[in-house]
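**Q** Pasting a predicted model and its sequence here:
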Amino acid sequence: MGSLHRVAHRGYSAVAPENTLPALAAGVLAGATFIEFDVRTTADGVPVVVHDRTVDRTTDGSGKVWELEFDEIARLDAGSWFSPAYAGVGVPQLTEVLDLLRPHAVLADSAGDAGVTPAVAPRVELLLEIKPPATLEQVKFIVGQVADAGLLDRTVVQSFDPAIVRLAGEAAPDVRRGLLRDAFDTSQVEVAQELGVSFCNPSMNAVLGSPGTVAALADAGVAVMPWTANDVTLWPDLVEAGVAGLITDHTGELTGWAAAR
């Protein structure tokens, strides 16, 4: 059996506030092979990393992300809701996240680059979810920032919205794409092939309820990584079902478990 991808869901979100720089950095340190995060676009066109449609749950502000300008979002506290230790942590721009992760995603060219040598440089990949609503121009801008950071070949762009998956393919035909699902579609292999995705990432229940679909997708060259795999007692069953990785809030625990298998 091949190695199991360890996907840090919104970063190592069990130990730091989700989708913040501390959580994403903690995911790297905890041994994630993929760092997963969510991107939305502000009213003035700035891609920011936040999950919900509004900022209400994870900041001290309120309002829909796409109705707020970046300067308004930049003033928000995105850490205190999780712990007083993270008071003052903000909602990051996508460019800040790319700057943070780039040294861990690209092999160093010399011993001085990123403080590591080519032999020991960690290599993570990015699992970037674009949240709706998103226009073609917004998707192009998001993908363009990834390309400018030199991370396009280390990134999978995914969405629950097939239209956004198509837009990502239009914006960058060579970028790997993923389709998120709550449950598998009735013709999931055909849907995945029509969209040209490399990953189809459904809920854990979908995987446990239909391992045959997981196998059929694998035969078609489409990997499956279910969300959100926080129950360690289910990890063996999910692996037995043939998944390529697990998306979890408990990155460190998954790294230890995978090493001990």
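**A** Perfect, thanks for sending it.

**Q** going forward, measure contacts between C-alpha atoms and count neighbours the same way
**A** OK.

**Q** what about Thr42, distance to Gly63?
**A** 11 Å (Cα to Cα, to the nearest Å).

**Q** Neighbour count for the two, which is higher?
**A** Thr42 (20 against 12; other Cα atoms under 10 Å).

**Q** That one: what's it in contact with?
**A** 48, 65-70 (Cα atoms under 8 Å, 6 or more residues apart in numbering).

**Q** Skip the chain neighbours and tell me the closest residue to the most centrally placed residue in the chain.
**A** Nearest to the geometric centre of the chain sits Glu36, at 2.0 Å (Cα atoms, centre = their mean). Distance criterion Cα to Cα, 6 or more residues apart in numbering; nearest residue to Glu36, sequence neighbours excluded, is Leu127 at 4.4 Å.

**Q** That neighbour: which element?
**A** In this assignment (DSSP states H and E), Leu127 forms part of strand 125-130.

**Q** Mind listing what's buried along that strand?
**A** For strand 125-130, the neighbour count (16 or more other Cα atoms under 10 Å) marks 125-130 as buried.

**Q** Kindly report the same for stretch 186-197.
**A** 188-189, 191-192, 195-197.

**Q** before we move on, the earlier item: now for the residue nearest to Glu36: which residues touch it?
**A** With Cα under 8 Å, 6+ apart, Leu127 has these contacts: 34-37, 155-158.

**Q** can we see that at 6 Å?
**A** For Leu127, the contact set (Cα atoms under 6 Å, 6 or more residues apart in numbering) comprises 35-36, 155-156.

**Q** Just the ones of those residues in strands?
**A** 35-36, 155-156 (DSSP state E).

**Q** for these, which one is nearest Thr255?
**A** Ile35 (13.2 Å; Cα to Cα).

**Q** how many other residues sit next to the closest one?
**A** The tally of other residues near Ile35 (other Cα under 10 Å) stands at 30.

**Q** Return the distance of it relative to Ala85.
**A** 22 Å.

**Q** Okay, one more to line up with it:
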Amino acid sequence: MLQLGDEVTMYSLVFVVVLLGTRSPVWTAAITASFYLFLAVFRFPQVPANRVRQVLHPIRGTTGSGKVSVVAHRGGGHDAPENTLAAIQEASKNGATGVELDLEFSADGVPILMHDETVDRTTNGSGPLSQMRLSELHKLDAAAKHRLRDKFAGAKIPTLEEAVEECIKLQLTIYFDVKGHPDEAAAALKDMYKKHPVLYNSSIVCSFEPKVIYRMRQSDPDVVTALTHRPWSLSRFGDGAPRFPSLWKQHWMMLMDIILDWAHHHVLWKLCGVSAFLIQKNFVSPEYVQFWAQRGVEVVAWTVNTNVEKEYYQELLKVNYITDSLVEDCEPHY
């Protein structure tokens, strides 16, 4: 729940902004009250804290004095071909608590693991997923572009079902990263939770898109969920470079970033009833962790790839983190 101070500040800000736009106290009061009622009626409650702790802090694989969970990004894309069974197995062998896996769909509607909308970056194939059936995807070598391609030659793009079964067998927590397709993803994951009830205590559904999380909570309110966020993501790339050559458009998107950031921290998390907030590592501080702790939400940082950073998160912040490698320093994937 938001603290009283947050409630007063949020609705006061809404009131002032609307008043400046409408210059009508009556309309301003009506709109602010409608906003309050909307949140009160349509928000989802958070999953009970004891179940959230089972998911975010399982006994297996936690490290450091704060029992921090270390999650392999895309299965640990530096140590093995990302989003493959080989990566999941390698992450388990290297001591990961869990794996973050990207959910996408083949042209024939089968849920699979893939980060991009095309197969070009990671396989020996080319083309958009939306035009490739599962039978075609299974013919590709998912290790073709990996630095350890010889070691993992022949790795395949797995289905969601195959990946889930492997994680359950290895007792790995799963962070399902959903890029889009809110209705399809919610339906596929709901079926997966129904088929494998153990997932309720060993997985979390995450997304940059609040609509995905809200749809997941509609489909199954017992699923633990998280919003993923990187400030300035609309106006800048992961390395900080501006997205748009037009100065006007760049500044407009920066304004949209400010609004989106405010919405994530004061509205969207409460509407969706999330239990965790996945945030890009550069924006995490002790104060930021405390901000979310006061709201019953845990912080998970991404992508933490150096030993110095890992020690900072494990011993000082005591915050779960997502990493590309369990065994060495490496450059982050954005």
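**A** The structure has been received and is ready for your questions. Since we're looking at a predicted model, the values are computed, not measured.

**Q** what residue of the second structure takes the place of the residue nearest to Glu36 of the first structure?
**A** Under the alignment (TM-score structural alignment), Leu127 of the first structure pairs with Tyr175 in the second structure.

**Q** surely Val68 of the second structure meets Asn320?
**A** Yes - under the criterion of Cα atoms under 6 Å, Val68 of the second structure makes contact with Asn320 at 5.1 Å.

**Q** Helices along the stretch 1-150 of the second structure, start to end?
**A** Assignment of helices within the stretch 1-150 of the second structure using DSSP state H, counting those that start in this stretch yields the ranges 4-22, 25-42, 49-56, 85-93, 134-137.

**Q** nearest to Asn307 of the second structure, of those helices?
**A** helix 85-93 (16.6 Å).

**Q** could the helices of the stretch 1-150 of the second structure go into JSON lines alongside mean neighbour count and distance to Gly76 of the second structure?
**A** Shown next, in JSON lines, are those (neighbours: other Cα atoms under 10 Å; distance: least, Cα to Cα, whole Å):
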{"stretch": "helix 4-22", "mean neighbour count": "14", "distance to Gly76 of the second structure": "38"}
{"stretch": "helix 25-42", "mean neighbour count": "14", "distance to Gly76 of the second structure": "37"}
{"stretch": "helix 49-56", "mean neighbour count": "18", "distance to Gly76 of the second structure": "18"}
{"stretch": "helix 85-93", "mean neighbour count": "22", "distance to Gly76 of the second structure": "6"}
{"stretch": "helix 134-137", "mean neighbour count": "16", "distance to Gly76 of the second structure": "21"}
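
**Q** Glu166 of the second structure is nearest to which of those helices?
**A** Comparing the helices of the stretch 1-150 of the second structure by Cα to Cα, helix 85-93 comes nearest, at 7.2 Å.

**Q** so the closest one matches what in the first structure?
**A** Aligning helix 85-93 of the second structure against the first structure (TM-score structural alignment) gives residues 21-29.

**Q** mean distance, that stretch to its aligned residues in the second structure?
**A** With mean Cα distance after the TM-score superposition for the first structure, stretch 21-29 of the first structure departs from the second structure by a mean of 0.9 Å once superposed.

**Q** Give me the residues contacting that stretch.
**A** 8, 11-13, 16-17.

**Q** Let me have these in CSV, extended by distance to Ala241 of the first structure.
**A** As requested, the contacts of stretch 21-29 of the first structure are arranged in CSV below (distance: Cα to Cα, whole Å):
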residue, distance to Ala241 of the first structure
Ala8, 20
Gly11, 25
Tyr12, 25
Ser13, 25
Ala16, 30
Pro17, 31
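
**Q** Now the two most distant members of these.
**A** Ala8 and Pro17 (12.4 Å).

**Q** Looking at the two, which one has more neighbours?
**A** The neighbour comparison of Ala8 of the first structure against Pro17 (other Cα under 10 Å) goes to Ala8, with 33 against 24.

**Q** Map the more buried one onto the second structure.
**A** For Ala8 of the first structure, the residue aligned by TM-score structural alignment is Ala72.

**Q** That match reaches Val99, doesn't it?
**A** Yes - when contacts are counted by Cα under 6 Å, Ala72 of the second structure is listed as touching Val99 (4.5 Å).

**Q** Tell me where the second structure has strands.
**A** Taking DSSP E as the criterion, the second structure carries its strands at 70-73, 98-105, 111-113, 173-178, 203-207, 225-229, 276-280, 298-302, 320-323.

**Q** Identify whichever of these lies nearest to Val26 of the second structure.
**A** strand 225-229 (34.5 Å).

**Q** if we look at that closest one, which residues are touching it?
**A** 204-208, 274-279.

**Q** Now do it and strand 276-280, the angle between them.
**A** 20 degrees (axes from the mean of the first three to the mean of the last three Cα atoms, to 10 degrees).

**Q** Mind reading off the mean deviation between strand 225-229 of the second structure and the first structure?
**A** Mean for strand 225-229 of the second structure is 0.7 Å (mean Cα distance after the TM-score superposition for the first structure).

**Q** What span of the first structure is that strand aligned with?
**A** Per the alignment by TM-score structural alignment, strand 225-229 of the second structure matches residues 177-181 in the first structure.

**Q** tell me, how many neighbours does whatever residue of the first structure lines up with Leu140 of the second structure end up with?
**A** Here Leu140 of the second structure is matched to Leu76 in the first structure, going by TM-score structural alignment. By other Cα under 10 Å, 18 other residues sit near Leu76 of the first structure.

**Q** likewise Pro47 of the first structure?
**A** Pro47 of the first structure: 24 surrounding residues under other Cα under 10 Å.
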